[in-house]
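In: Got a sequence here, can you build the structure:
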Amino acid sequence: MAQATTQHRRLAHIDYKWIALSNTTLGILMAALNGSIVLIALPDIFRGMGINPLAPGETTFLLWALMGYMVVTAVLLVTCGRISDMFGRVRLYNLGFAIFTLGSILLTFIQGRGNFAATQLIVYRLVQGVGGAFLFSNSTAILTDAFPPHERGMAMGVNQIASIGGGFVGLILGGVLAAINWRAVFLVSVPIGLLGTVWAYMMLHETSRRRANQRLDIPGNILFAIGLTVILIALSYAIMPYGSSNMGWTNPWVLGGLAVGLLMLVGFALVELRVPDPMFQVHLFGIRMFAMGNIAGFLASVARGGLQFMLIIWLQGIWLPLHGYSFERTPLWAGIYMLPLSMGFLLMGPLSGYLSDRYGSRLFTTLGMVITAAGFVGLTLLPANFSYPVFAGLILLLGLGMGMFSAPNTASIMNSVPPEYRGVASGMRATFQNAGNTLSITLIFSLVTAGLASKLPAALYGGLTSVGVPAKVAEGISHLPPTGALFAAFLGYNPMATLLPREVLDGLSAANRSKVLGKEFFPDMISGAFMHGVVVAFTICALISLGAAVFSLFRGGKYIYEVQEPDRYEAASLLATDTIPD
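Out: So this is what the prediction gives:
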């Protein structure tokens, strides 16, 4: 193994840790770019496929286009990490790069139109999710293997730059490319994926320590995959209307899915306590830094996961139209106006990672979540039609706080575990993060929808009747599920053009028709109801952020396994069997 390592170093003419950092950063950049570019380009993608995602029976395609990738990735992360600990992190990371690239190629060549094309979109996004699971579960472990303890926070911070930078670039590219051709949105990931795949197979090599005679925990993998999948799908459908209810929390399939999923996870926990090589390394939670870091990371994800969705809806559905932007142009400009959030991440992520290498993670993670809570509180005090410099300052504060937390928290978790468990530890950390993001979207959508449900019907009825819409029509529209208004705003559609029948629009006077279809009518009607829900949602996010700060505070002082447990580290090295050159 040492000979193979030396050969790779000589061929590269550069320290291997920088090769590992550059390739994993490219992988994170590609995944982040792909996620945000699809997010912002969905209106043009669906139009190109000839499908209206807001039409009855078609919202399922919208839901899975938004959530499918996230669900698959979250479900597979721990399994991918465990398999990587057994068979090699680089080997499985390389496979993930190839699978992700294959998904991008398939998306570029979607065939047909309508539901057939939308189904392909969802399936190929799921393929990308499988590749993403291998990338996310192994990139952090590969960096931890490659970098010495005093540089890992810096490395995680650089990875964070790629993640946030890719997300921002994706928002801009999505708006530009979608206007040219919706297939270009997927095509842009292909050359990055091909380059990264070839580069990974040529330059990366195995440095991990693998224990001998490990066995795959098949019952545990099956129970965990089914349980978490059912729960995440149930949570996704909980934000959709059911019957006469604005949300799906009374849907028997949602309630049944949550119950079955929880039972599966209970069974999974029982299995893990009895098998010799468990998939989920529960004993790692005996390490305080690992346990507190993961709990804090989960809470941080719950607090911030739905933030981007709500800010996009706020900008696209209310603020941008009130400031003269057409609904069709709002997706692109929403990304631009959210730049301060990304800048905060980019500024603070590498800096806090570097400083945490020297002083430990507790100060930075705790202070970061306190700053994040302050940012959420600030947003609750804004009016719907805010002053942009104030809004920009608040989301910059949020970005700084989240950036201050992320890299030190990740580095501290990975520093605290034995080397032979880094793959599964990385997968566990990423699973908590992704599950938290999904739960956050469900939570925030539910809270905002509840606020809309209580205030929006009266606002819609009064506004529509005031411009001459017949009372019966206005009554029917006022009781439509508020999620329709949220999704319309998210997609950059004018909801009035979608909700009002053509014959009703034609029956209005020219002045009233122009007013109804104008840029200010819908934002004026929805703003009060929307802000009622936003205040509740962001207040809860602030409280959850403070909870994350408390757990961060109690993680303990600086802890690095190789330093604190040198004898056990050497024993693990002697037991390792990673002697096969790659």
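In: CA atoms for contacts and neighbours, from now on please.
Out: Noted.
In: need the contact list for the residue nearest the centre of the chain.
Out: With distances taken as C-alpha atoms, centre = their mean, the chain has Asn437 as the residue nearest its mean C-alpha position (5.6 Å). For Asn437, the contact set (C-alpha atoms under 8 Å, 6 or more residues apart in numbering) comprises 301-302, 304-306.
In: ok, now with 10 Å
Out: 70-71, 74, 298-307, 431, 443 (C-alpha atoms under 10 Å, 6 or more residues apart in numbering).
In: Can you list the residue ranges for helices in the stretch 251-400 of the chain?
Out: Assigned by DSSP state H, counting those that start in this stretch, the stretch 251-400 of the chain shows helices spanning 252-272, 288-304, 307-314, 320-322, 330-337, 339-359, 362-380, 388-415.
In: Go through those and name the closest to Phe134.
Out: Phe134 lies closest to helix 388-415 among these, at 17.0 Å (C-alpha to C-alpha).
In: Burial check on Leu447, number of neighbours?
Out: Neighbour count for Leu447, taken as other C-alpha atoms under 10 Å: 21.
In: With the one 4 residues further on instead?
Out: Gly451 is surrounded by 22 other residues when neighbours are defined as other C-alpha under 10 Å.
In: quick one: the helix or strand containing it to helix 288-304, angle?
Out: Per DSSP states H and E: Gly451 is located in helix 422-466. Here the directions of helix 422-466 and helix 288-304 differ by 20 degrees (axes from the mean of the first three to the mean of the last three C-alpha atoms, to 10 degrees).
In: For the comparison step, fold the sequence that follows:
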Amino acid sequence: MANETLGGSAVMAGGGRIPYKWSVLTNTTLGMLMATVNASILIISLPAIFDGLELDPLAPGNVSYLLWMLMGYMLVTAVLVVTLGRLGDMFGRVKIYNSGFAVFTVASIALALVPFGGAGGAIWLIAFRIAQGVGGAMIMANSTAILTDAFPARQRGTALGVNQVAGLAGSFIGLVLGGVLSAWNWRAIFWVSVIVGAIGTFWAYRNLQETASRRSGVKVDWWGNLTLAVGLTALLAAITYGIQPYGGHTEGWTNPMVLAGLIGGAVLLAAFAVLETRVEQPMFRLSLFKIQAVWAGNVAALLNAVARGGLQFMLIIWLQGIWLPLHGYSFESTPLWAGIYLLPLTVGFVVAGPVSGFLSDRYGAKLFATGGLVIMAASFVGLLLIPIDFSYPVFAVLLFVNGVGSGLFSAPNTTAVMNAVPADQRGVASGIRATFQNGGMVLSIGVFFSLLVAGLSSSLPGALHSGLAAQHVPDQAIAAVTAVPPVSLMFAAFLGSNPIASVLNAAGVHLPAATVGTLTGKTFLPQLLTGPFHSGLAVVFTLATVLALAGAVVSLFRGGIFIHDEVVQEQTDVEYEAA
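Out: As a prediction, the model looks like this:
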């Protein structure tokens, strides 16, 4: 049985004395790794999942299933992290965090055991992905606060650097892991979450101890919780449906339900801001944003999240839909290879993250966070300038530079925010930071996809018509192909499917074998997509550059090193020196 001595900051485990703070770091790092791997592992595994459930990638309704499988997890984490951070402040951060591991593990078991195929199976997966998101939100909302509680101020940057590296590295590890596991069996991607979740749950309940003081007489701000949750859900769900076709349009921004979600969500969030200034015990104190490091750090994090949130999806579509087929890879093999070719992005982050966290403890966050965003902007410009059929070494260098920029920004920015808030507000501060980050990523995906689809819509039908006509394809078949919404063609390529072959089969068109071989080959569709895709990508990377530079400007206003006044016990200094 573990014997914890928190005053001496040590845990008896396996016969040796392990400093409690390192036990916290390893467990919270595992939690962040699990939560973020789970967010991305599905991206690469979707082709195998759609095949296993026997879902047609080009069927109009199935685009919604795809988007909700991907974005449902991120949406629910964005909505719940502030509430769960606040509950952690009230009832115990470790208690909420440990429960998150358990909820995540149970939901993962349900996902691995999905009993249905077709639409029923898709709905089952979406429902339990959302349940997973609840567990993930409980972990994300409190892990940063628990780390901040456990480490002295002079070591927080290093600890949070390791934690943040695990978070972002996990999102790219998930790409490769998902490709490997889904090639074997698509259910295996959920069993991995079960195993890691079970280990993390046992470890968390065994070793983590509540060190933050809990306050009595605290009330739950129900109106604040309700307006924030419903407002964010409406807004982010509207963005999800806005990038889907509606009423003959390539996108759904004219859909009354989308407009209602956007407007209603914005009104509810405004009402939330007003309510929080009037209730006796608000869910989070807006006065926190009077602290220079808090408002600058959160706004910079939001701009960073929007700038890079959709990047992963853009790069995967670029690789899977165009570059890999042009270089001889079959459509079926592109998901795995896309994950492998994106590894330089992870390497750059892993190299820069811990170093910037350690150095920011000594020199402050401004230089590293601001410089990281400038480096990210430079990498976006580089990606904008290279051709669609690029030289991979150049592409890999740009990915590495982008990862370095993200790593330089993330840990110092998080440390600066968490150091600046009062100890009893760390849970909600962690939740606010995660909301800005996760909400920004969902917003980014909606904005980037919308811009990309708009670019494709203006030129892709003409390119398809000209290319098919040059192969003497009958008008009936040309009409069938060009009638498919660009977003459906894009997602079909994203799912490792050759959409031309699927559309021709669905239209029942009979063509000579040689023509069919050309149309369904590895290069015909990617060559047609090159020009239209570049038009959309140019807009996307231009916006990403502007957002990253705007974040850098905001980051300059964070001020110098600021640690909120608090009573630091003498044992903390002793612990720090001993470490």
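In: Quick check: TM-score for this pair?
Out: Scored against TM-score structural alignment, normalised by the length of the second structure, the superposed chains reach a TM-score of 0.95; 565 aligned residues with a C-alpha RMSD of 1.7 Å.
In: which stretches of the second structure form strands?
Out: Remark: strands assigned in the second structure by DSSP state E are 3-5, 10-13, 16-19.
In: count of neighbours near the aligned residue in the first structure for Ala423 of the second structure?
Out: Aligned counterpart of Ala423 of the second structure in the first structure: Pro419 (TM-score structural alignment). Neighbour count for Pro419 of the first structure, taken as other C-alpha under 10 Å: 23.
In: before we move on, what about Ile500 of the second structure?
Out: Ile500 of the second structure: 22 neighbours (other C-alpha under 10 Å).
In: quick one on the thing from earlier: run through the residues that contact the match of Ala423 of the second structure.
Out: Applying C-alpha under 10 Å, 6+ apart to Pro419 of the first structure gives the contacts 85, 141, 144-145, 208-210, 425, 561-562, 569, 572-573, 576.
In: Over to Asn402 of the second structure?
Out: 308, 344-346, 348-349, 372-380, 382-383, 396, 408.
In: mind running it again at 7 Å?
Out: Applying C-alpha atoms under 7 Å, 6 or more residues apart in numbering, we find Asn402 of the second structure in contact with 345, 375-376, 379.
In: Residue in the first structure paired with it?
Out: So, by TM-score structural alignment, Asn402 of the second structure is matched to Leu398.
In: now Ser287 of the second structure
Out: Using TM-score structural alignment, the partner of Ser287 of the second structure in the first structure is His283.
In: Could you check how far its match is from Tyr559 of the first structure?
Out: Distance, His283 of the first structure to Tyr559 of the first structure, by C-alpha to C-alpha, to the nearest Å: 17 Å.
In: Give the residue from those two that has the larger number of neighbours.
Out: Comparing His283 of the first structure with Tyr559 by other C-alpha under 10 Å, the one with more neighbours is Tyr559, at 21 against 10.
In: how about that one, what's its match in the second structure?
Out: That one, Tyr559 of the first structure, aligns with Phe562 by TM-score structural alignment.
In: cool, Tyr69 of the first structure as well?
Out: So Tyr69 of the first structure corresponds to Tyr73, using TM-score structural alignment.
In: re earlier: ok, which of the strands of the second structure comes nearest Gly117 of the second structure?
Out: strand 10-13 (45.2 Å).
In: which strands and helices sit next to that closest one?
Out: Strand 10-13 of the second structure sits against strand 3-5, strand 16-19, with contacts defined as 3 or more C-alpha pairs under 7 Å, 6 or more residues apart in numbering; DSSP states H and E.
In: Show me how far the shortest one is from its chain's centre.
Out: Going back to what we said before, that points to strand 3-5 of the second structure. On the basis of C-alpha atoms, centre = their mean, to the nearest Å, strand 3-5 of the second structure sits 36 Å off its chain's mean C-alpha point.
In: Look up how far Val176 of the first structure lies from the aligned residue in the first structure for Val192 of the second structure.
Out: Residue pairing (TM-score structural alignment): Val192 of the second structure is matched to Val188 of the first structure. Distance of Val188 of the first structure to Val176 of the first structure, given as C-alpha to C-alpha: 12 Å.
In: Please convert the helices and strands packed on strand 10-13 of the second structure to JSON lines, extending it with distance to Val103 of the second structure and mean neighbour count.
Out: Output for those, formatted as JSON lines (distance: least, C-alpha to C-alpha, whole Å; neighbours: other C-alpha atoms under 10 Å):
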{"stretch": "strand 3-5", "distance to Val103 of the second structure": "25", "mean neighbour count": "15"}
{"stretch": "strand 16-19", "distance to Val103 of the second structure": "28", "mean neighbour count": "14"}
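In: got the ones you listed as TSV, with distance to Val218 of the second structure columns?
Out: Shown next, in TSV, are these (distance: least, C-alpha to C-alpha, whole Å):
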stretch	distance to Val218 of the second structure
strand 3-5	28
strand 16-19	32
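In: of the ones you listed, which approaches Asn207 of the second structure most closely?
Out: strand 3-5 (7.6 Å).
In: so what does the closest one touch, helix or strand wise?
Out: In terms of contacts (3+ C-alpha pairs under 7 Å, 6+ apart), strand 3-5 of the second structure is packed against strand 10-13.
In: Show me the contact partners of the strand it packs on.
Out: Taking C-alpha under 7 Å, 6+ apart as the rule, strand 10-13 of the second structure contacts 2-5, 17-20.
In: what's the offset of that strand from the middle of its chain?
Out: Its chain's average C-alpha position is 34 Å from that of strand 10-13 of the second structure, according to C-alpha atoms, centre = their mean.
In: and the aligned partner of Ala488 of the first structure in the second structure, what does it touch?
Out: Ala488 of the first structure maps onto Ala492 in the second structure when the alignment is built from TM-score structural alignment. Listed by C-alpha under 7 Å, 6+ apart, the contact set of Ala492 of the second structure reads 57-58, 498-499.
In: What count of nearby residues applies to Leu226 of the second structure?
Out: 14.
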